[in-house]
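**Student:** I'll drop the sequence and a predicted model, then ask my questions.
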Amino acid sequence: MTHLLATVTVPLVTAFDREGRPDPEGVARLLGHVAEGGISSLMLLGSNGEGVAVETAEVGPYVAAVRERWARLAGPSGKVLVAVSGPATRQTLARARAALDAGADALVVNAPYYFRHTDEELLDHYGRVDALGGRWIAYNIPRYTGNPLGPQLVGHLAALEHCAGVKDSGGDPAVLAGFVAHAADRPGFAVSQGAESAMVDGLLAGAVGITPGLANLAPGPCVSLLTAVQDGDEPAARDRQSALDRLAALHTIRPGVAATKAALALLGLLDGPAAVPAAPFRPYTPDENARLSALLHASAELLPGGR
């Protein structure tokens, strides 16, 4: 059976309504776009999805609504993973239960944020998640949590009953190699590369899939990069990586989710409140949008409609 992570997983942006509540209808066109690009797996409410801006009580209804729409678009192969970010174990567990009750195929669980924790404390945290009984993926994103997941800790996590793998957005090749070594020792445990600039390198190092934010904009090219690596065509994969790196320059204007949402608005995939990042982020200014439009035009071959 193909592993849950052995694919391109889109860390989907979250649309919000005028009151700042997550709005599943706001991502309808975007879901159709990524499905047409060959995507079967979504990750909701991660860093790219502004998950920490979503209240715990809003998680279940939002996940259920997006999952229902995604099932119609992606069919039986469609999967919905849900990131459950919390500053401490209690909040993480509440979000995890809500996501599982709403039909999430797996949880994506980062370390708690704000306070710094020992590896022993982090192992306790993940053990409580494992006790819920649903499949889950560890999520290493230390620039946001301040709590890196190292290879030694992930080795302990991989031994937990319901841990299916790790998504690594840390960007350290040595750490990724340590995660891959654990995957080699445990059937059913796998690694997804979350660092966009190192997708090919991560796959060649042993990651089975990728989770690039750029897949919101250019799902097809991300799928073709993965396919090229799987087919052993490294030159084609490197060419695709270079093209996607040029598109990733949109983050040199003003980085982060505001850039992605502004690009999706220019492409006609988000509009109105759905294209506005959660406060205190500010939308792009007219000058930033003009620079972004020129950058998107230079990457037209990767984008819908050949923009």
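**Tutor:** That came through, no problem. Everything numeric in this text was worked out from a predicted model, so none of it was measured.
**Student:** make it CA atoms for all contacts and neighbour counts henceforth
**Tutor:** OK.
**Student:** which residues make contact with the helix ranked longest in the chain from outside it?
**Tutor:** For the chain, the longest helix by residue count, based on DSSP state H, is helix 56-74. Helix 56-74 is contacted from outside by 21-24, 28, 31-32, 35, 39-40, 44, 78, 80, 82, 91, 94-95, 98-99, 101-104, using Cα atoms under 8 Å, 6 or more residues apart in numbering.
**Student:** Repeat that for stretch 146-153.
**Tutor:** The contact list for stretch 146-153 (Cα under 8 Å, 6+ apart) reads 111-117, 119, 123, 140-142, 170, 175-176, 178-179.
**Student:** go with 10 Å
**Tutor:** Identification of contacts with stretch 146-153 by Cα atoms under 10 Å, 6 or more residues apart in numbering yields 110-120, 122-123, 138-142, 155, 157, 166, 168, 170, 174-182.
**Student:** Which ones among the contacts of helix 56-74 lie within helices?
**Tutor:** Per DSSP H, the contacts of helix 56-74 map to helices at 28, 31, 32, 35, 91, 94, 95, 98, 99, 101.
**Student:** Take this one as well and set it beside the first:
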Amino acid sequence: MRLPVPLGGVVPPLCTPLTPDGDVDVRSLGALVEHVLAAGVDAVFALGSSGEAAFLTDDRRRTALRAVVEAVDGRVPVLAGAIDMTTARVQAQARAAAALGADALVVTAPFYAGAHPAETADHFRRVRAGTDLPLIAYDIPPAVHSKLTPAVLLPLVEDGTLAGLKDSSGDLGALRRLLVALRERGLDRTFAVLTGSEPAADAALLAGAHGVVPGLGNVDPAGYVRLYAHARAGRWREATTEQDRLTALFALADTGDPTAMSAGSSALAGFKTALHLLGVIACPATAAHPRGLPEESVGVVRRLLGEAGLL
């Protein structure tokens, strides 16, 4: 499927449901795809951070992406994470994703070994040269230990290397400065800027972002579809009301025991526990914590779902 130019709307970064043994639960993944498509999302993103791509073997990554492509069946574009430590490894992931039917690739800067901005730019150009698929840069400084600045991004937009950006930096000020720079150059009409900040999606959309990539959108995709529709129509009071409800629901990401799991692990466990309680997936296990949340935390997630009108 041809990617819209620029890509916009709501693009959930799909969780990857797992069995208790850690294999990809293909049936539950198909059910999750139907859950988000029924809400009216504009595309889906497989093998991102919410999809636990870093925890999956290459075989499991391919199983997950194949299942998503088959379940979507051409109804919306499928973005695939080609996320790895070095350019050569990313190129291999990109080839595999293209062969499985992805419509676009999502790629971070190189990580493990620190990359100079010039090396990061070269990395994106080399990946793009090896594929016919649109390339979306993924800015997630906590994971890759570098920030994609306008000095790196703008030349890559101007020469056609990049088709978009998924911004998970949490830095709304930097995001706004980038959006201003894109508008000044007339690049905002072709280059998509998507925010990954679930609790502040309305602010990013007000600043000019084209869409939202919310991990919480696995749980409540319809809420983000409503939020996006309000924002695009200029109904900012309604958008703020919806954002406030979603921000309250986002508290489920903080239900894990901070003495036993990281904030990222807690968020994934919260999302999957919510999906399990909603009957979308069969097992709430995450790769890092296969036993899932303790019962007390499950109760908190259940309460939050009820307060959000989902249970």
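**Tutor:** Great, that's in hand. Since the model is a prediction, treat every value here as computed from it, not as a measurement.
**Student:** TM-score of the superposed pair?
**Tutor:** TM-score for the superposed pair, counting by TM-score structural alignment, normalised by the length of the first structure: 0.91. Supporting figures: 296 aligned residues with a Cα RMSD of 1.8 Å.
**Student:** Tell me the buried residues in the longest helix of the first structure?
**Tutor:** In terms of neighbour count (16 or more other Cα atoms under 10 Å), helix 56-74 of the first structure has its buried residues at 56, 59-64, 66-67, 69-70, 73-74.
**Student:** Next, residue 109 of the first structure: secondary structure please.
**Tutor:** strand (DSSP: H, G, I helix; E, B strand; the rest coil).
**Student:** And it, what's its match in the second structure?
**Tutor:** Aligned counterpart of residue 109 of the first structure in the second structure: residue 107 (TM-score structural alignment).
**Student:** Equivalent analysis for residue 245 of the first structure, please.
**Tutor:** With TM-score structural alignment as the criterion, residue 245 of the first structure lines up with residue 247 in the second structure.
**Student:** Can you tell me the element its match falls in?
**Tutor:** Assigned by DSSP states H and E, residue 247 of the second structure falls within helix 236-249.
**Student:** Near the spatially closest residue to residue 140 of the first structure that is not a sequence neighbour, how many other residues are there?
**Tutor:** Leaving aside its chain neighbours, residue 140 of the first structure sits nearest to residue 168 (4.9 Å; criterion: Cα to Cα, 6 or more residues apart in numbering). If you count neighbours by other Cα atoms under 10 Å, residue 168 of the first structure ends up with 26.
**Student:** How about residue 37 of the second structure?
**Tutor:** Neighbours of residue 37 of the second structure under the rule other Cα under 10 Å: 19.
**Student:** helix/strand/coil for residue 10 of the first structure?
**Tutor:** Here residue 10 of the first structure is strand, with the state taken from three-state DSSP.
**Student:** Can you give me every residue that contacts it?
**Tutor:** Listed by Cα under 10 Å, 6+ apart, the contact set of residue 10 of the first structure reads 31, 34, 39-44, 48, 80-81, 210-217, 219, 222.
**Student:** let's see it at 6 Å
**Tutor:** If you count contacts by Cα atoms under 6 Å, 6 or more residues apart in numbering, residue 10 of the first structure has them with 42, 43, 211, 215.
**Student:** Now check the second structure for the residue matching it.
**Tutor:** Counting by TM-score structural alignment, the partner of residue 10 of the first structure is residue 12.
**Student:** For residue 46 of the second structure, see how far away its match is.
**Tutor:** Applying Cα to Cα, to the nearest Å, the value for residue 12 of the second structure to residue 46 of the second structure is 9 Å.
**Student:** go on, residue 31 of the second structure?
**Tutor:** Distance, residue 31 of the second structure to residue 46 of the second structure, by Cα to Cα: 14 Å.
**Student:** Looking at these two, which one has more neighbours?
**Tutor:** residue 46 (30 against 18).
**Student:** Now do the same for the more buried one: its match in the first structure.
**Tutor:** Aligning on TM-score structural alignment places residue 46 of the second structure opposite residue 44 in the first structure.
**Student:** The closest residue to its match other than its chain neighbours: neighbour count?
**Tutor:** Once flanking residues are discounted, residue 44 of the first structure sits nearest to residue 82: 4.8 Å by Cα to Cα, 6+ apart. A count of nearby residues for residue 82 of the first structure, using other Cα under 10 Å, gives 27.
**Student:** residue in the second structure matching residue 82 of the first structure?
**Tutor:** Using TM-score structural alignment, the partner of residue 82 of the first structure in the second structure is residue 80.
**Student:** Contacts only, for that match.
**Tutor:** 45, 46, 47, 102, 105, 106.
**Student:** Make TSV from those and add distance to residue 276 of the second structure to it.
**Tutor:** TSV is the format used below for the contacts of residue 80 of the second structure (distance: Cα to Cα, whole Å):
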residue	distance to residue 276 of the second structure
45	20
46	19
47	20
102	27
105	28
106	27
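**Student:** Count the residues that sit near the aligned residue in the first structure for residue 200 of the second structure.
**Tutor:** Under the alignment (TM-score structural alignment), residue 200 of the second structure pairs with residue 198 in the first structure. By the measure other Cα under 10 Å, the count of residues near residue 198 of the first structure is 17.
**Student:** For residue 157 of the second structure, see how far away the counterpart of residue 278 of the first structure in the second structure is.
**Tutor:** Under the alignment by TM-score structural alignment, residue 278 of the first structure pairs with residue 287 in the second structure. For residue 287 of the second structure, the distance to residue 157 of the second structure equals 35 Å [Cα to Cα].
**Student:** These two - which one has more neighbours?
**Tutor:** Shown here are residue 287 of the second structure and residue 157; by other Cα under 10 Å, residue 287 has more neighbours (23 against 19).
**Student:** pretty sure the more buried one belongs to a helix, no?
**Tutor:** No - per three-state DSSP, residue 287 of the second structure lies outside any helix segment and is coil.
**Student:** Next up, the contacts around it.
**Tutor:** Shown in contact with residue 287 of the second structure (Cα under 6 Å, 6+ apart): no residues.
**Student:** now residue 123 of the second structure, nearest residue through space, not along the chain?
**Tutor:** Nearest in space to residue 123 of the second structure, with sequence neighbours left out and distances taken as Cα to Cα, 6+ apart, is residue 87 at 5.8 Å.
**Student:** Around that neighbour, how many other residues sit close by?
**Tutor:** Residues within reach of residue 87 of the second structure, counting by other Cα under 10 Å, total 23.
**Student:** hmm, back to that, got the buried residues of helix 56-74 of the first structure as TSV, with distance to residue 233 of the first structure columns?
**Tutor:** Below are the buried residues of helix 56-74 of the first structure laid out as TSV (distance: Cα to Cα, whole Å):
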residue	distance to residue 233 of the first structure
56	44
59	40
60	41
61	42
62	39
63	37
64	38
66	35
67	34
69	34
70	31
73	30
74	27
